[in-house]
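> Here is a sequence together with a model predicted from it:
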Amino acid sequence: MEKETERKIIHVDMDAFYASVEQMDYPELKGKPVAVGGNRQRGVVAAASYEARKFGIHSAMPSKIAASKCKDLVFVKPRFERYRELSHQIREIFFRYTDLVEPLSLDEAYLDVTENKMGISTATDIALEIKKAIKDEIGLTASAGVSINKFLAKIASDYRKPNGIFIIKPHQVIPFIEKLPIEKFFGVGKKTAEKMHSLDIKTGADLRNKSIKELIKYFGKQGRYFYSVSRGEDFRKVNPNRIRKSVGAENTFAISLKTKTEIWEALQPIAEKCWKRYKQSDANAHTITLKIKFDDFKQITRSKSYEEAIESANLFDQGLESLMQSFELSQSVRLVGCSLSNFEIEEKVGENGQMTLGF
C-alpha cells in the first residue's frame, strides 16, 4: 500500500454554482441576492448567491423563510440542463490533468494528481491552473483544497471561499487537525458535536487523545473513522468510476395536495421521470422509496424492497401504489418524490500513481 504522503489530492468546489450561473447568464442579477428554486410563498432554496448568504439564506431553507430574511431576494427557477452542460465543460478541464476524477455532484469533484498528464511538479500549481481555466473559459470561479487525502482536501477547499485556494502540506497535517474545531470534521453533525462536547472533545487534538476503544464505545462504527481522520489518515482512493447509489425525482407544488387521489395523480409524471433516469443508469435496483413532505415541512419516506431486481415499470408502479397505502394523510402535501436504490453494481476503482512529487 502506498504511503499517505505519496498522494496529492485536489478538491475543487464551484462557488455558489447554480446562483453564479444565473448571475453569469443574466448580468442584471450580478451583485443581487439570488435564490435558485422556489418562490416567495412556496418551495425550497436549492442554492443561494453569496449576496443572499449574508442574510443567513442557505440551501434547503424553505423559500418563505428565505424571503422573510431578505426583502430584495430574487427567486429564479433552476435550469438543471444548463448546470449539467457547464459541469461537463468543467470536468473536461479536469481531464486535461488527470483521468482520476471523482465527481461528487455537478459542482464538486476530487482529483488525484499524484501523477498528472502535464508533468507539473506540484498539486498547488495544477489547482491554480484549473481555477484559471474555469474562470477564463467558462466565466465562473471555483475554490480548491490541496492535501494528501480526500478528507483534508475537502476541508481545505472551504477555507478560502469564494475563489480561493488552501493547501495543507504533509508536515502541516497534524498541527492543522489538532487546532480544527470538531464541528469542521465531516461526519460531525449537530447532535454528534453536542455529544462530543459533553465528552470534552472540542478540537482535533481532543479527539486524537481518545483511544479507538473509547470512540467505538461512544460512536459505534463511526468511532473508527474519527480515530483515523484525527490522525490525518484517509485511505480512500479517488474513484473515477464512482456510481450513484440511487436515482429519483420529486416536485414541490404551488398548491398543496389534499387527497391521496391528488397525490397519486401528481406522482405519475414524477414516477415516469424517475423510471426514465433509472433505465438510463444501467443499474439494477432492489428498493422503491416514496417521499412525502407535508405543509409543516415534516417529511416521511416509505420503502419497499424486493429480492429480484426491479426490471419493469409495472412493478415500479405497483410498488409505489402499495407505498401510497402505507401512510396516513393527516394534512396537505407540498412535495412528492420517489426513487429507486439498493443497486447491484460492482464499483471499479482505478489505480493511483506511485510517483512522489513536490507538493
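Received it, and whenever you're ready, just let me know what you need.

> can we go C-alpha only for contacts and neighbour counts from here?
Will do.

> Give the buried residues for the lengthiest strand in the chain.
Scanning the chain for the longest strand, with DSSP state E as the assignment, gives strand 246-257. Within strand 246-257, the residues that qualify as buried by neighbour count (16 or more other CA atoms under 10 Å) are 246-250, 252, 256-257.

> Then stretch 256-263?
Within stretch 256-263, the residues that qualify as buried by neighbour count (16+ other CA under 10 Å) are 256-257, 260, 263.

> And stretch 193-201, by the same measure?
By neighbour count, and taking 16+ other CA under 10 Å as the criterion, the buried residues in stretch 193-201 are 193-194, 196, 201.

> orientation of the lengthiest helix in the chain relative to strand 246-257 in degrees?
If each helix of the chain is counted by residues according to DSSP state H, the longest one is helix 260-280. Here helix 260-280 points in a direction 160 degrees away from that of strand 246-257 (axes from the mean of the first three to the mean of the last three CA atoms, to 10 degrees).

> Which is the succeeding secondary structure element to helix 260-280?
Past helix 260-280, further along toward the C-terminus, the next helix or strand under DSSP states H and E is strand 287-294.

> just checking, what packs against that next one?
Other helices and strands packing on strand 287-294, by 3 or more CA pairs under 8 Å, 6 or more residues apart in numbering; DSSP states H and E, are strand 299-305, helix 313-324, strand 333-341.

> put this beside the first:
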Amino acid sequence: MINPKARKIIHVDMDAFYASVEMRDNPHYKNIPLAIGGRSERRGVLSTCNYIAREYGVRSAMPSFKAKELCPDLVIIPGRMQHYVEISKKIREIFFRYTDLVEPLSLDEAFLDVSDCTLFQGSATFIAQDIRRAIFDELNLTASAGVANCKFLAKIASDENKPNGQFVIAPAQAAEFIKTLPLKKIPGVGKVTQQKLALKGLFTCRDVQQYQAELLLAEFGKQGERLLAFSRGIDNRPVEPNRERKSLAVEHTFLKDLSNEEQCIKKMAELYNELNRRLEQVLAEKMIVRVGVKVKFSDFTQKTSERKSTELSFSLLEILLHHLLVQNPDKRIRLLGASVGLENRVGQEQYAVQLSFMDKGFS
C-alpha cells in the first residue's frame, strides 16, 4: 500500500550541470559534443557530458579514451570546480525561497519538502515549475524536477522527462506507476543484485509485490526489506537539511572471483575513477582525511586497510590493496571496495588542497 501521509517532495536535478555551465559561458561549446573530464592518455574519466555527446553513447563515469572511440569529435575540457560550487550556492539560494527543508545530494541535485509551502495554494507541481523558471531566468540553466509523496519516487520522476522537464506522480497514481517500475530503478539495486533478482523471476515492483516476503527477506536481508518497502511505495525517509556525510565509498562484487593482484589492480582503477567522480559532488564542503580499501574473499572473510591522507591517489589505493593481498595469499577475491573518510572544511583556504585532484584525474 502507498504510504497515506500527505507529503509533497520535489527532487530537482540540474541538466548536465557542469557541461551546461560551460556551454552557457562559452557559446562555442553550445552545438558540439562536449564533456568535462580527464584526458584519455592520463587514464581519465568523464564527470559529465552534454546531451549532444549522449546521442553517441557517451556517458558520465566513462573512460575518456572510450568516449573518444564512440565520438571522435568529442571535446573534453577540464572542470572548473570552484565555479560550479559558486553556481550551486546560487541554486540553493533559490531553493530556500520555497522551503527550509532542503537536502542537497550533490552540487547539482537536491530534495525539497514543500509540504508546508503556501505558494501557489500549496501545489507542489506549480512550486516545482516556478523553481525551474527561477533557475532559468536568473542563471540561464535548465533543471528537471520530479514530484511525489516520497523521496525515492520523486527522484525517479525527475529522470522521466529530462532534460528541462518535469514529471508528477500523484498519490492516486503512485500504486499503478510502481507496479511496472523496473527494479533497477530502485536506489541500491545494482547490476549484481539485478542479476540475482532476475534469476528468481523478479524484474518489476509488481513481481516483488507478488513474491513471498519471507523468502525475499531470507535471501536478501536488509536489502530485501528495502525492496519490499519501495515496491509497495513506502518510503518514510524525511528530507534532512542537516544530513552530514562522513565517508564516501564505492565497491563491486564480481560475478567471477578474481585470482591475482594484476586483475585486482585493473578493477581498482575503475573504482578509483568512480570514487573520484563522486568526490566532485562533496568536495565543496568536505575534505578528505583518510583513504581505505576493502577486500572480501571467496570464503566471505573481509579485510580492510586505511591510511590517513588529505588526498585520494591511485598509488595509495595500490599500496593498501597490496598490503591486504599479501596477508591473504592464495585466496580468490569476491569484492573490492575503495573509500575516503571526510570532515567538514574549516576554511576556504583548505579548498585549494582538494582542487589539486582535478589535475590528477579530471584535467
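Nice, I can see it. Keep in mind the model is a prediction, meaning the values are calculated, not measured.

> Got a TM-score for the pair?
Comparison of the two superposed chains (TM-score structural alignment, normalised by the length of the first structure) gives a TM-score of 0.72, and 285 aligned residues with a CA RMSD of 3.2 Å.

> Which two among the buried residues of stretch 256-263 of the first structure are spaced furthest apart?
For these, the farthest-apart pair by CA to CA is S256 and K260; their separation is 11.7 Å.

> List the contacts of E251 of the second structure.
E251 of the second structure sits next to 271, 335-338 when contact means CA atoms under 8 Å, 6 or more residues apart in numbering.

> Mind checking which of these are in strands?
For the contacts of E251 of the second structure, the ones inside strands are 335-338, with DSSP E as the criterion.

> Out of the helices and strands packed on strand 287-294 of the first structure, which is the most enclosed?
For these, the largest average neighbour count (mean count of other CA atoms under 10 Å) is found in strand 333-341, namely a mean of 23.

> which other helices and strands contact it?
When contacts are defined as 3+ CA pairs under 8 Å, 6+ apart, strand 333-341 of the first structure packs onto strand 246-257, helix 260-280, strand 287-294.

> thinking again about what came up before, relative to T142 of the second structure, which of the contacts of E251 of the second structure is nearest.
For the contacts of E251 of the second structure, with T142 of the second structure as the reference and CA to CA as the criterion, the closest is L271, at 30.4 Å.

> Isn't that closest one up against V250?
Yes. Contact criterion CA atoms under 8 Å: L271 of the second structure and V250 qualify, at 6.4 Å.

> With neighbour numbers in mind, choose between these two.
When neighbours are counted by other CA atoms under 10 Å, L271 comes out ahead of the other of L271 of the second structure and V250, with 22 against 18.

> if I look at that one, how far off is R237 of the second structure?
Counting by CA to CA, to the nearest Å, the gap between L271 of the second structure and R237 of the second structure amounts to 29 Å.

> now do K184 of the second structure
Going from K184 of the second structure to R237 of the second structure by CA to CA gives 20 Å.

> Compare the two and say which is more crowded by neighbours.
Neighbours per residue, other CA under 10 Å: of K184 of the second structure and R237, the larger number sits with K184, 17 against 9.

> Make sure the more buried one is actually in contact with V192.
No. Counting by CA under 8 Å, K184 of the second structure stays clear of V192, with 10.3 Å between them.

> Average offset of the helix or strand that contains M196 of the first structure relative to the second structure?
Element membership of M196 of the first structure, judged by DSSP H and E, is helix 190-198. Overlaying the second structure shows helix 190-198 of the first structure at a mean distance of 1.4 Å from the equivalent residues (mean CA distance after the TM-score superposition for the first structure).

> How far does that helix sit from its chain's centre?
Averaging C-alpha coordinates over helix 190-198 of the first structure and over its chain gives two centres that are 23 Å apart (CA atoms, centre = their mean, to the nearest Å).

> could you pull out the helices for the stretch 1-150 of the second structure?
In order along the chain, the stretch 1-150 of the second structure carries the following helices (DSSP state H, counting those that start in this stretch): 17-25, 51-54, 64-70, 81-95, 124-139.

> can you redo those helices as JSON lines with distance to P104 of the second structure?
What follows is the helices of the stretch 1-150 of the second structure, written out as JSON lines (distance: least, CA to CA, whole Å):
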{"stretch": "helix 17-25", "distance to P104 of the second structure": "14"}
{"stretch": "helix 51-54", "distance to P104 of the second structure": "24"}
{"stretch": "helix 64-70", "distance to P104 of the second structure": "28"}
{"stretch": "helix 81-95", "distance to P104 of the second structure": "8"}
{"stretch": "helix 124-139", "distance to P104 of the second structure": "15"}
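
> wait, which of these is closest to G146 of the second structure?
The stretch from the helices of the stretch 1-150 of the second structure with the least distance to G146 of the second structure (CA to CA) is helix 124-139; that distance is 8.0 Å.

> So what angle separates the directions of the closest one and helix 17-25?
Following the same axes, to 10 degrees, one obtains 50 degrees for the angle between helix 124-139 of the second structure and helix 17-25.

> which of the residues in helix 124-139 of the second structure are buried?
Counting neighbours by 16+ other CA under 10 Å, one finds that the buried residues in helix 124-139 of the second structure are 124-125, 127-128, 131-135.

> same question, stretch 80-89 of the first structure
Across stretch 80-89 of the first structure, burial judged by 16+ other CA under 10 Å covers 83, 86-87.

> for stretch 30-45 of the second structure, same thing?
Buried positions in stretch 30-45 of the second structure, judged by neighbour count with 16+ other CA under 10 Å: 30, 33-40, 43-45.

> cool, stretch 208-217 of the second structure as well?
Taking 16+ other CA under 10 Å as the neighbour-count basis, stretch 208-217 of the second structure is seen to contain the buried residues 208-209, 216-217.

> Just the closest of those to I77 of the second structure, please.
Out of these, the member with the shortest distance to I77 of the second structure (by CA to CA) is V208, at 43.8 Å.

> can you pull the contacts of that closest one?
Under the criterion of CA under 8 Å, 6+ apart, the neighbours of V208 of the second structure are 202, 227-228, 231.

> Excluding chain neighbours, what is closest to G204 of the first structure?
Closest residue in space to G204 of the first structure, ignoring its immediate chain neighbours: E178 at 4.3 Å, by CA to CA, 6 or more residues apart in numbering.

> other SSEs contacting the longest strand of the first structure?
The contact analysis (3+ CA pairs under 8 Å, 6+ apart) places strand 246-257 of the first structure against helix 260-280, strand 333-341.

> Dump the ones you listed into JSON lines; add distance to Q318 of the first structure as well.
Rendered in JSON lines, the data for those read as follows (distance: least, CA to CA, whole Å):
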{"stretch": "helix 260-280", "distance to Q318 of the first structure": "11"}
{"stretch": "strand 333-341", "distance to Q318 of the first structure": "13"}
